[in-house]
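# okay, predicted coordinates and the sequence, questions at the end:
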Amino acid sequence: MFATISMTVDIPGYPERVYRAWLDSYEHGRFTGHPVNISGRVGEPFSTFDGKVVGVTQVSTPYGRIVQTWNLAEFPQNQPDSTIELTFEPTCTGSQVKVTQTGVEAGSTRQMMQWWEDRYLRPLRDYFDELVGDYPADEGDG
């Protein structure tokens, strides 16, 4: 049985900038800390984490939405690819990125959510925190 998981993270960067970073091999590698081969073109395969994550970009709506098939080497051989959808929404201090993954083994949802937090969401936020630094909007003064 398969499940769907969903997580959000606030990023101190405009949606356009975060979207581009996800689909750029160099920047994607910078925030994950692993080599990445990604173009962002629909139908193009990608790989990251030294080939332990592979998939194909299926939808690429500039600055708003990315859909990719997703297969981790950790998944059982007979398990079909899952699908991830990323959406990018503007906020007062940057953007909110929502990651939804369908096709996750029902018994491993907590493990998969932790995987996303440790390998993508926190590193992505930290990467943009470092790029942006402190600016007045961070101080909550409106």
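Perfect, thanks for sending it.
# CA atoms for contacts and neighbours, from now on please.
Noted.
# who's in contact with the lengthiest helix in the chain?
In the chain, taking DSSP state H as the definition, the longest helix is helix 122-132. Residues from elsewhere that reach helix 122-132 (Cα atoms under 8 Å, 6 or more residues apart in numbering): 9, 10, 11, 12, 13, 30, 31, 32.
# can I get these in JSON lines with secondary structure?
Formatted as JSON lines, those follow (DSSP: H, G, I helix; E, B strand; the rest coil):
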{"residue": "9", "secondary structure": "strand"}
{"residue": "10", "secondary structure": "strand"}
{"residue": "11", "secondary structure": "strand"}
{"residue": "12", "secondary structure": "coil"}
{"residue": "13", "secondary structure": "coil"}
{"residue": "30", "secondary structure": "helix"}
{"residue": "31", "secondary structure": "helix"}
{"residue": "32", "secondary structure": "helix"}
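# and here's the other structure:
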Amino acid sequence: MKDFKKYYTIPATPGYVYLALTNPTTIQLWSGEAAEMSTEPGSEFSLWDGSIVGRNIAFEPGKRIVQQWYFGDQPEESIVTIKLHPAGDDSTSVELRHTNIPDQDYEDIVDGWNTMYFGALQEFYEE
């Protein structure tokens, strides 16, 4: 199991970034795929046509998202924590921490965070 931590800068306020990560309609706008998402703790979510599935754990509007991502029957939960910090000039510093990523999935997950997830979100707000 491996952990991944990285910071991203998104050219939008923390409130807008939070909505982009939690509203299914907005997720579809920047990802190009339908999403199932709710801000109800304990609810299940699905992104990229089921490529990413899990359970929502906690939300702090405009500040924090905590989710469990499913990777089969692994013994330890894989937890994603996204913290949003104002970065000036209507930008957001996103602190991502993803724990307990299975070794065989690590490279794909890191690439996905950098290109499909936060890379796509950065492009969405830059346009």
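Perfect, thanks for sending it. Just so it is clear, the structure is predicted and the values come from calculations on it, not from any experiment.
# run the chain-centre distance for the longest helix of the first structure.
Distance of helix 122-132 of the first structure from the chain centroid (Cα atoms, centre = their mean, to the nearest Å) equals 13 Å.
# show me what counts as buried in that helix.
122, 123, 124, 125, 127, 128 (16 or more other Cα atoms under 10 Å).
# the second structure: which residue goes with the second one?
Matched to the second structure by TM-score structural alignment, residue 123 of the first structure sits across from residue 120.
# quick check: its match vs residue 15 of the second structure, distance?
18 Å (Cα to Cα, to the nearest Å).
# ok now the strand ranked longest in the first structure, how far from the chain's centre?
If you go by DSSP state E, the first structure has its longest strand at strand 94-105. Computed by Cα atoms, centre = their mean, the chain-centroid distance of strand 94-105 of the first structure equals 7 Å.
# equivalent analysis for stretch 4-20 of the first structure, please.
That offset, for stretch 4-20 of the first structure, works out to 7 Å (Cα atoms, centre = their mean).
# so which residues make contact with that stretch?
Contacts of stretch 4-20 of the first structure (Cα under 8 Å, 6+ apart): 62-65, 88-90, 93-104, 109, 113, 121, 124-125, 128-129, 132.
# show me where the first structure has helices.
Counting by DSSP H, the helices of the first structure are 15-22, 25-32, 109-116, 122-132.
# okay, the ones you listed in JSON lines with distance to residue 72 of the first structure next?
Compiled in JSON lines, the helices of the first structure are given as follows (distance: least, Cα to Cα, whole Å):
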{"stretch": "helix 15-22", "distance to residue 72 of the first structure": "18"}
{"stretch": "helix 25-32", "distance to residue 72 of the first structure": "15"}
{"stretch": "helix 109-116", "distance to residue 72 of the first structure": "11"}
{"stretch": "helix 122-132", "distance to residue 72 of the first structure": "18"}
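# cool, thanks, talk later.
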